[in-house]
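> make a model of this:
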Amino acid sequence: MNADFNPATLEVLGDFDAAHEERLRARVRELIGQSFGPPPKFTVSEWADDRRELSSEASSEPGKWSTSRVEPSRGVMDACSDPEIELVTAMISAQSFKSEVILNLAGFHVDLDPCPMLILQPTLQMAEAFSKDRLSTMIRDTPVIAAKLGSHSRDSEDTILHKKYPGGHITLAGANSPASLASRPIRILLADEVDRYEASAGKEGDPVSLAVERTTTFWNRKIILVSTPTIKGASRIEASYLESDQRRYFVPCPKCAHEQHLQWKQVRWPEGKPEEARYHCEATDAETGEVCDYAWSEAERLEAVQRGRWIATRPEVKGHAGFHLNRIASPWQALGVMARDFVLAKPHPERLKTWVNTRLAETWEEKGERADGGSLLGRREDYTTTAIPSGVGTIVCGVDIQDDRFEVEWIGWGSDDESWSLDYAVRYGDPNNPSFWEQLDHALLREFPHPAGIDMRVEAACIDSGGHFTQQVYDFARPRLGRKVYAIKGIGGPGKPIWPPKGTKNAAKKITVFVLGVDQAKDLHYKRLGVKEPGPGYCHFPNREPYEKPYFDGLTAEKAILKVDRRGFTQKEWIKDRVRNEPLDCRVYGIAARLSLGIDMSRRLSALRQAAEVNRNAAPRPTAAGPSLREGAVLAPAAAAARPRRRVRSSGVQL
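Sure thing, here's the model as predicted:
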């Protein structure tokens, strides 16, 4: 192809001079070079250092990109431009450089090696947000990209999710959208946060496999998978990393020069002072047995990271580069801040899980998912329904409806999700009989005397509507929605929130149903049962009937197993290994009921303490606590009316 042309053919564009002609000639030569010539001998990191600009909206340090500022990113980026490597897996801590690797690789190909690319995000909404907040700002602020993808170009055919440029395009898609995974062949797949993808894109199967399938026609394809990990045994990114050459980032000790990859077990701090955390060298002299144990200063840690290098721990694996890096190697956060966050998260299983996933970039191994009912029986405490613990700030109910009975648990919740089971009852009857529902209504109106001198009433209740009496549950809950009595349905599967952002309206039944993520609730329940000491997340149980072995067997009646489905995807599944699991169901519904309440628990408990102080200084008044529901009676409306009208409401304590 001849890069020269006759200027007369351009007269339709208007007058032009020699300078215009030369610029046009240069542009034509550039396009021809891009289309038919080999890409320049640039690595991705070299391209980024030379041409990438960071945007103020997306970076704390806008301006010229510098790979040396976050040195571990160099190895990951350059693996993406290594012709010997087809697959790159990066299991890296959150807020490190995952998104920048994706952007730099996209920019490199737009500028030097044009081809069709796909950036895959967990959802279509996240793909749109990534395009608007990250990709578009890079295009705008990086001149060589703006010249080819900028909205000011007459050749641009941009949409939010599809951007064309000479020689290729960038398509953005959601892993939850089968349609966006079934079109257009691609050469470069950039899959972001793969552990957050659904197990299947609609009914089409694993979204990663669907996306990879689109690269099969390219001999020089690249597949890049990046993510923070999630659950051990069910993590896509961990499974891919374990199949790779498993590279780790080794840094030299400032004192002895021993190279080591950074591990949390080497981080230590004085008792009660995590902000003074230091990294300690792991080296041991092979001859003398002397341990280095040198405590690195912050400056020495950062310098060691600058001098680090990636080393493959399985060098026999070819064509698949895997990278694992935690936040100890981050220049963006002091080690003391990371240690402080660990101390704050440690008492809370869910927060600790997030910390392990996002800071250490390690999978979370679920523990306590088969709790021992016998050990729970042995830790019962002495408290009654007539003297509930002072730490209780709100009371909720979980209700399970069976063909011949309802079972109900009253749960008191306090600070940091510490809980007290206040009572548990089984009431037999026919759900087709109005008296059955009258008994349930009395149960939900039950009051408990608090040490603050206040009679506390149930503030929220979740009632299972998924059995044989769905319509009856709807009829009961509909007029009581103002009391936060909710008709609920449980749904299994990963990623479903325990309490939904909003209810699902059933227009035909004139009811709003709340769909609970029961698998997530069971995860949380078993973690809390595993907490050994009173405090955040601890579950208290009273030393009286019906809290005997059958109750605790029912409370721990299910276990989680990992199963591989027919698509080859590993998922966690809860199965019953005991006949009766109603106490577990009631507790799950009670967890959801607590999450439905927007209570400032610190403020609530502070008000209760003040009320208790006033109550202690006041003259004693007669108390007349009603009999337990379990003992065959319910608290009649007349008895409730006879009590002083002082109750806890959702907005705080009303005296």
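> when you work out contacts or count neighbours from here on, use the C-alpha atoms and nothing else.
OK.
> could you look up the SS state of the closest residue to Leu262 other than its chain neighbours?
When the adjacent residues along the chain are set aside, Leu262 lies closest to Ile328, with 6.6 Å between them (C-alpha to C-alpha, 6 or more residues apart in numbering). Of the three states, Ile328 takes helix under DSSP: H, G, I helix; E, B strand; the rest coil.
> so what's Ala640 up against?
Glu447 (C-alpha atoms under 8 Å, 6 or more residues apart in numbering).
> could you say which helix or strand holds it?
In this structure, Ala640 is located in helix 637-642 according to DSSP states H and E.
> equivalent analysis for Gly322, please.
Using DSSP H and E, the element containing Gly322 is strand 320-325.
> I would like the residues contacting that strand, please.
76, 79, 85-93, 240-241, 243-249, 360-361.
> just the buried ones from the residues you listed?
76, 79, 85-93, 240-241, 244-249, 360-361 (16 or more other C-alpha atoms under 10 Å).
> let's compare: structure for the following, please.
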Amino acid sequence: MGRRSRGLRFRKYPVTPYQKQALASLQPPEDLTVSEWAERYRILDAKTSGSPGPWRNDKTPYLVGIMDELCNYETEEVIFVKPTQVGGTETILNSIGRIIQQDPSPTMVVYPSDTLGESIKKNRIDPMLNASPELKRRYHESDSSVSELQFDGMYLVIVGSNSPSQLASRPIRNLFLDEVDKYPGASKKESDPISLATERTKTFRNRKIFKTSTPTLKTGHIWKAMEAADQIRHYFVPCPHCGEYIELVWQQVKFPNEDGMTYADRAEFAVYECQNCHGIITDRHKPEMLRHGEWRTVEEKTQFPRKVAFWINTLYSPFVRFSEMVKAFLTSKDDPDLFQNFTNSWLAEPWEDTKLKTNADLVLERQTTLPEFIVPKWARLLTAGIDVQETSIYYTIRAWGNYLTSQNIAHGQVYNFAEIERIMNLQYAREESGEPLVVSLALVDSGDNTDLVYDFCASNADWALPSKGSSHPMDTHFRISKVNKTDSRAYGMQLAIIDTGKYKDMIAGRMRKRNGTGSWMVYRGCDREYAEQVTAEHKVNVKSGQRTIQAWVLKTSHADNHLLDCEVYAMCAADMLGARTFHLEELEMPPRAEAQKEPAPTPEENWIGQNDGWLSEG
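Here you go, the predicted structure:
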């Protein structure tokens, strides 16, 4: 048999490119992690990168552990809390590239807005696809749209967090959420964007969710996600002097503080002092330190983590020198607006220092000795604020005295207007004298159930007025408009337009005053639910177009602030009734000076007065 086989001849047939491609498609995908895939196949485009060419993990070695965690079968969710410009977006792009080539499955990327999503698709994703032959070969560009890209065996959806219908429209296995702290909160009709998108992944047992953002507040999405993680990791690097692994922290950055030195001069001498050996670390040491760095667990809640969080600050960035960070600190430290940006974007920490910080404990400290429903003896009138929701109505009643001294005497939640009408028409007894007082004016929010509110106010026009918050800051605290709904019973009725931010400033400022003249107080035994609601917001910096402004926002996305709105309406009602000038009415008017009596005319003056025409008679 062996001899005969040696005489056999085998005919060779040429293999066409089509057959090669078909055979290649039958091969199993390479077993590569995200970082390995990126180094082998990712090409950085000159348009989007300062270092075009093949991706190199040693440029940003701290990203390796984050990217590869997405390949850990046990990990379901990865959270990356970061400063700006350290590679969060590149982590997403590399992960998408590996999915397209090695593990095709439905994938979604959510950006803060549709506009940003379109921009990143055009300027980051398309160049990545065109620069990598393996990705370009799998991309069905002719079948794709701006928001949905088609590939072999999968689709990639690119949406903005401001498009709820797109977030909840299809099943997704891989979900990437970029800059989540810029997402809008939940609305009355829809859940928050993160919840909506996450719902799409429930049908996949091997789902992967990646969240990343620069933090804003402790109550922001990314910081809350990190606090809820099963495991939190920080990046540790070896000191070039003692070899001990240390975490780079802002407190160890040192720079001179000599008289006569400018901020720029001080920044140029910035160095890092090792917290272990006190050795001086400069920018030239950083690349080698980063290459030998490693992620270490600093907090662990379970032995079987499913949610893993990573955190670093700008000190780890290979693209930023210590001096740049110090200069940013020095030029921002005296300006709260700028310093919030430094805290968020450089330190990757949440901003807490607000000019008007409120909390529930502070409200409960404002309790007086008077129980609920009793009017203080100093009170001049009662006003009320009413917030109408879809299923219930919230109200508050507040007593007002000189210098805007005030005290809440009642608040609550009812389920129909008939009950509100009964409460507003009750008589409330004054302290000591028992003199009855009723609500002089109640402002009713007409933002929801507008027709119903208008009808209610028309029926109770002697004490109720419709109101609504202004969509823009106003020059005044309120202005009076007219109801212009011609088919409403309230047509032509006064409508209060309120700058709610100004009244929230006033409430927060007076809340900090100790009980007494000019303070904002509550009755004895006030409940914590009320205290939580009236402090459900805080004032922080927010982006408005190209500007940064201070605005009142919810501390948590699902907090109730209905009673805060009620207090705003009650204060505006007092303002409309002249409460700011009550104290002026009691000032004693100076006694009127008695008119001086003119001296009696002389006989000559009498004669002239009686004969003032004597010259003309001649």
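> TM-score of the superposition?
Scored against TM-score structural alignment, normalised by the length of the second structure, the superposed chains reach a TM-score of 0.59; 437 aligned residues with a C-alpha RMSD of 5.0 Å.
> any idea how many residues pack against the equivalent of the residue nearest to Leu262 of the first structure over in the second structure?
In the second structure, Ile328 of the first structure lines up with Leu315, judged by TM-score structural alignment. Per other C-alpha atoms under 10 Å, the neighbour tally for Leu315 of the second structure reads 22.
> contacts only, for Leu315 of the second structure.
Residues in contact with Leu315 of the second structure, defined by C-alpha under 8 Å, 6+ apart, are 248-250, 321-322, 325.
> among these, which pair sits farthest apart?
Taking C-alpha to C-alpha as the measure, the contacts of Leu315 of the second structure span a maximum distance of 14.3 Å, between Val249 and Arg321.
> who has more neighbours out of the two?
Using other C-alpha under 10 Å as the criterion, Val249 of the second structure and Arg321 rank with Arg321 on top: 20 against 17.
> distance of that one relative to Thr48 of the second structure?
Distance, Arg321 of the second structure to Thr48 of the second structure, using C-alpha to C-alpha, to the nearest Å: 21 Å.
> repeat for Ala508 of the second structure
According to C-alpha to C-alpha, Ala508 of the second structure and Thr48 of the second structure sit 46 Å apart.
> of these two, which one has the most company?
Ala508 (21 against 12).
> excluding chain neighbours, what is closest to the more buried one?
Using C-alpha to C-alpha, 6+ apart and skipping residues adjacent in sequence, the residue nearest Ala508 of the second structure is Leu356, 6.1 Å away.
> does that neighbour touch Ile507 like I think?
No: using C-alpha atoms under 8 Å, Leu356 of the second structure is not in contact with Ile507; the gap is 9.7 Å.
> ok, those two, which is more surrounded?
Taking neighbours as other C-alpha under 10 Å, Leu356 of the second structure and Ile507 compare with Ile507 leading, 21 against 17.
> list the contacts of the residue nearest the centre of the first structure.
What sits nearest the mean C-alpha location of the first structure, by C-alpha atoms, centre = their mean, is Thr354, with 6.8 Å. Contact analysis of Thr354 of the first structure by C-alpha under 8 Å, 6+ apart lists nothing.
> which residue lines up with it in the second structure?
Counting by TM-score structural alignment, Thr354 of the first structure corresponds to Asn341 in the second structure.
> please apply the same query to Glu213 of the first structure.
Using TM-score structural alignment, Glu213 of the first structure lines up with Glu199 in the second structure.
> isn't its match up against Ala168?
Yes: using C-alpha under 8 Å, Glu199 of the second structure is in contact with Ala168, at 7.5 Å.
> isn't Glu362 of the first structure right up against Val356?
Yes: look at Glu362 of the first structure against Val356 with C-alpha under 8 Å: they come within range, at 5.9 Å.
> who's more crowded, these two?
Legend: neighbour count by other C-alpha under 10 Å for Glu362 of the first structure and Val356, higher for Glu362 (25 against 22).
> can I take it that Ala508 of the first structure is in a helix?
No: Ala508 of the first structure sits outside any helix when classified using three-state DSSP, being coil.
> what residues are up against it?
Not one residue lies near Ala508 of the first structure by C-alpha under 8 Å, 6+ apart.
> do the same with Phe456 of the second structure
So Phe456 of the second structure contacts Phe417 (C-alpha under 8 Å, 6+ apart).
> now it: which helix or strand?
Counting by DSSP H and E, Phe456 of the second structure is found in helix 450-459.
> which strands and helices sit next to the next helix or strand after that helix?
Heading C-terminal from helix 450-459 of the second structure, the first helix or strand you meet, by DSSP H and E, is strand 464-469. Where contact means 3 or more C-alpha pairs under 8 Å, 6 or more residues apart in numbering; DSSP states H and E, strand 464-469 of the second structure is packed against strand 439-445, helix 450-459, strand 494-498.
> elements contacting the last one?
Pointing back at strand 494-498 of the second structure there. Packed against strand 494-498 of the second structure by the contact rule (3+ C-alpha pairs under 8 Å, 6+ apart) you find strand 464-469, strand 478-482.
> dump the ones you listed to a markdown table, plus mean neighbour count and distance to Cys239 of the second structure.
Formatted as a markdown table, those follow (neighbours: other C-alpha atoms under 10 Å; distance: least, C-alpha to C-alpha, whole Å):
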| stretch | mean neighbour count | distance to Cys239 of the second structure |
| --- | --- | --- |
| strand 464-469 | 24 | 56 |
| strand 478-482 | 15 | 60 |
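> possible to save these as a markdown table with distance to Glu90 of the second structure?
Formatted as a markdown table, those follow (distance: least, C-alpha to C-alpha, whole Å):
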| stretch | distance to Glu90 of the second structure |
| --- | --- |
| strand 464-469 | 42 |
| strand 478-482 | 48 |
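> I'm done for today, thanks for sticking with me.
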